[in-house]
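**Q** Generate coordinates for the sequence data below:
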Amino acid sequence: MNVAPLSQVFEAEIASTQPLQGGDISEVMKVALADGRKMAVKRGAQVDTEARMLAAMAATGAPVPQVLHQSGDLLCLEWLEETRPSPAGWQALGAGLRQLHNSTGRTYGWPEDYGFGALPIRNAVSENWPEFWARQRLLPFLPALPMPMARRLEALARALPERLPARPPSALLHGDLWTGNALFGEGRAWMIDPACYHGDPEVDLAMLELFGSPPAEFWAGYGPESPGRAERRAIYQLFPALVHLKLFGTAYQGMVARLISAVGI
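**A** As a prediction, this is how the structure comes out:
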């Protein structure tokens, strides 16, 4: 990654660079300037969209890294020192997510489409939540499924008006909130690498539970859950499971099948 132009942007020489583990969307590097400042620098085709998403999240008061600079395919973010998750950190994550979800819109979706790596994510705005979830989050994956499983997913999509509320709160969602996208500090937590849109706040909770179980401190920070959330969890977990199936192959077919069965289809 060529970060030389940043010396002019920040009016300081670059002292060191260190490649970091990134996601499927961007290269990531730790950059230290000669004046002692540090930042996380990402390079990718969609970093301008990410910068706008982080700005939208920050406007709600939710804890996210500050955007220091964005130009072309480069995004510079505040450097955050990471520690092991603590009870206080988990509670802070719950409180921060609630702060994000308290910001609501009038419709579901997002002004821009996004993507996980080469996989496009459609965000076309809708006023009907079950319709949005069917058209933008489930049905696009039908070609990736064996025919019997595809038919079951289609049946679930048709049944969504009876399974999901038509007009849940249109919360601002992180959109990809697993533990790898939560960064913990001393008694703090930040949300990173968003894939924002407006939708049912239970979507973020279901994603956080897909590969683990947040501790009690998280729920103490987040606050009360909506009645019936357990019955909707598998419907919302299907989307990230389908993303994993598309990106990483048939090893995730079993997860998708289990989740479809969990909703009784």
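
**Q** contacts, neighbours, all on C-alpha from now
**A** Fine.

**Q** how about the strands in this protein?
**A** Assignment of strands within the chain using DSSP state E yields the ranges 14-20, 27-33, 38-43, 67-71, 74-78, 114-116, 119-121, 171-173, 182-185, 188-191, 197-199.

**Q** what's in contact with the fifth one?
**A** What it means is strand 74-78. Contact partners of strand 74-78, identified using CA atoms under 8 Å, 6 or more residues apart in numbering, comprise 38-44, 47-48, 51, 65-70.

**Q** Give the buried subset of these as a ChimeraX selection command.
**A** The following ChimeraX line selects those of those that are buried, judged by 16 or more other CA atoms under 10 Å:
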select :38,39,40,41,42,43,44,47,48,51,65,66,67,70
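
**Q** out of the contacts of strand 74-78, who's nearest Trp178?
**A** Lowest distance from Trp178 to the contacts of strand 74-78 (CA to CA) belongs to Pro65, with 16.7 Å.

**Q** before we go on, could you also do this sequence so I can check it against the first one:
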Amino acid sequence: MIADEVSRLTGRAVAETRRLSGGDTAAAFAVRLDDGGELFAKSTSPSMPGAAAAEAASLRWLAEPGVVAVPEVFGDGDHCLVTEHVPEGAPTAETAAELGRGLARLHYAGAPAFGSPPPGGPADAWIGLAPMRNEPEDDWPTFYARHRVQPYVRRAVDEGTLSSESGKILDRVCEDVAELAGPAEPPSRLHGDLWSGNVLWGRDRAWLIDPAAHGGHRETDLAMLHLFGCPQLDRVIAGYEEVHPLADGWRSRIPLHQLFPLLVHAVLFGSGFGSQAVQAARRALAG
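**A** Alright, predicted model coming up:
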């Protein structure tokens, strides 16, 4: 039971657990402790080995520079993660701008290499329900093509989600990615799955949750924020640019960086996202 696992991992007595709604990859629980404290816990699927450990390592790594708010990790086991409980609030212009400033500082904190996992994190991690390999490479174009685009293109074609002709369009992006990527940048410390649902608006600041952290290109996090929309996104970007201005032409490269999450969605949820990935590939090739 989740109460027993939380007690085992934290050494604290649990008074009550309450199942929360949502969550595609795990069952989520609000946990009330005997001493009146509150925690958050999630129970990950046995079909996703290492998922709790990977997320715990990601949260600790993102917390390390002290520039963005992430829930504190209180314990993780084979299939359970226990973190700080964050009361929800509403987005404001100032919390959005501060999120942008914090995200810029997080990216600037850097990573050992493109594709490096968080310290103590596994190379074989997860993004949502899809496996994700963190394998260090010397440059971002090689990492992105080899570990973020090609594996999902192959799977989507093999499973019939993408046609072989569509696969060839995506292969062209991989062949040309060095020319499409814009100015070279050092590895950034990425959240890695920064769609709007993984921004939790608290009472006085925005928190980053459910990361798939790794070393990558900072434009990837921003492209994911644009993919499904984000409250006050213009304010987030303005705050970001105050601290760590983006390279010229970054908006034109958004489709390139959106290929990865779109392909992940294609292999998980079907051909509609595959079509969107092909459209993004065409826009990326067109510049």
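
**Q** what TM-score do we get after superposing?
**A** TM-score for the superposed chains, counting by TM-score structural alignment, normalised by the length of structure 1: 0.93, backed by 265 aligned residues with a CA RMSD of 1.9 Å.

**Q** ok so, going back, wait, which of the strands of structure 1 is closest to Pro130 of structure 1?
**A** strand 197-199 (10.1 Å).

**Q** mean shift between the closest one and structure 2?
**A** Between strand 197-199 of structure 1 and its aligned partner residues in structure 2, the average distance after superposition works out to 0.8 Å, using mean CA distance after the TM-score superposition for structure 1.

**Q** ok, the aligned partner of Arg152 of structure 1 in structure 2 to Asp176 of structure 2 distance?
**A** When the two structures are superposed using TM-score structural alignment, Arg152 of structure 1 falls opposite Ile169 in structure 2. Here the criterion is CA to CA, to the nearest Å. By it, Ile169 of structure 2 lies 11 Å from Asp176 of structure 2.

**Q** now stretch 234-252 of structure 1: which residue numbers in structure 2?
**A** On the basis of TM-score structural alignment, stretch 234-252 of structure 1 is assigned to residues 255-273 in structure 2.

**Q** can you check stretch 171-178 of structure 1 too?
**A** Counting by TM-score structural alignment, stretch 171-178 of structure 1 pairs with residues 188-195 of structure 2.

**Q** quick one: contacts of that stretch?
**A** With CA under 8 Å, 6+ apart as the criterion, stretch 188-195 of structure 2 contacts 58, 62, 106-111, 114, 127, 208, 210-218, 220-222, 224-230, 261.

**Q** Selection in PyMOL covering whichever of those are buried, please.
**A** For anyone working in PyMOL, the buried entries among those, judged by 16+ other CA under 10 Å, can be selected with:
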select buried, resi 58+62+106+107+108+109+110+111+114+127+208+210+211+212+213+214+215+216+217+218+220+221+222+224+225+226+227+230+261
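
**Q** any idea how far His147 of structure 2 is from Ala125 of structure 2?
**A** 12 Å.

**Q** Of those two, which one has the most company?
**A** In terms of neighbours (other CA atoms under 10 Å), Ala125 is the more surrounded of His147 of structure 2 and Ala125; the figures are 24 against 19.

**Q** which stretches of the stretch 101-250 of structure 2 form helices?
**A** 140-143, 150-158, 164-180, 218-227, 233-243 (DSSP state H, counting those that start in this stretch).

**Q** can I get those helices in CSV with distance to Ile2 of structure 2?
**A** As requested, the helices of the stretch 101-250 of structure 2 are exported to CSV (distance: least, CA to CA, whole Å):
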stretch, distance to Ile2 of structure 2
helix 140-143, 38
helix 150-158, 33
helix 164-180, 43
helix 218-227, 32
helix 233-243, 36
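
**Q** Those: which one's closest to Ala30 of structure 2?
**A** Nearest to Ala30 of structure 2, of all the helices of the stretch 101-250 of structure 2, is helix 218-227, at 26.6 Å by CA to CA.

**Q** Need the counterpart of Glu84 of structure 2 in structure 1.
**A** By TM-score structural alignment, Glu84 of structure 2 lines up with Glu78.

**Q** give me the number of residues near its match?
**A** By other CA under 10 Å, the residues close to Glu78 of structure 1 number 16.

**Q** That one and Pro65 of structure 1, how far apart?
**A** Looking at Glu78 of structure 1 against Pro65 of structure 1, where the rule is CA to CA, the gap reads 5 Å.

**Q** What of Asp204 of structure 1?
**A** Taking CA to CA as the measure, Asp204 of structure 1 and Pro65 of structure 1 are separated by 19 Å.

**Q** for Leu183 of structure 1, same thing?
**A** Taken as CA to CA, the spacing of Leu183 of structure 1 relative to Pro65 of structure 1 amounts to 10 Å.

**Q** which residues do the two both contact?
**A** When contacts are counted by CA under 8 Å, 6+ apart, Leu183 of structure 1 and Pro65 are jointly contacted by Trp190, Met191, Ile192.

**Q** Could you provide those in TSV, with additional columns for distance to Glu27 of structure 1?
**A** Converted to TSV, the shared contacts of Leu183 and Pro65 of structure 1 look like this (distance: CA to CA, whole Å):
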residue	distance to Glu27 of structure 1
Trp190	20
Met191	18
Ile192	14
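
**Q** and which of those residues is nearest to Ala262 of structure 1?
**A** Taking CA to CA as the measure, Ala262 of structure 1 lies nearest Met191 of the shared contacts of Leu183 and Pro65 of structure 1, at 29.0 Å.

**Q** quick one, what contacts the closest one?
**A** Remark: with contacts taken as CA under 8 Å, 6+ apart, Met191 of structure 1 is in contact with Pro63, Val64, Pro65, Leu93, His174, Leu177, Asn181, Ala182, Leu183.
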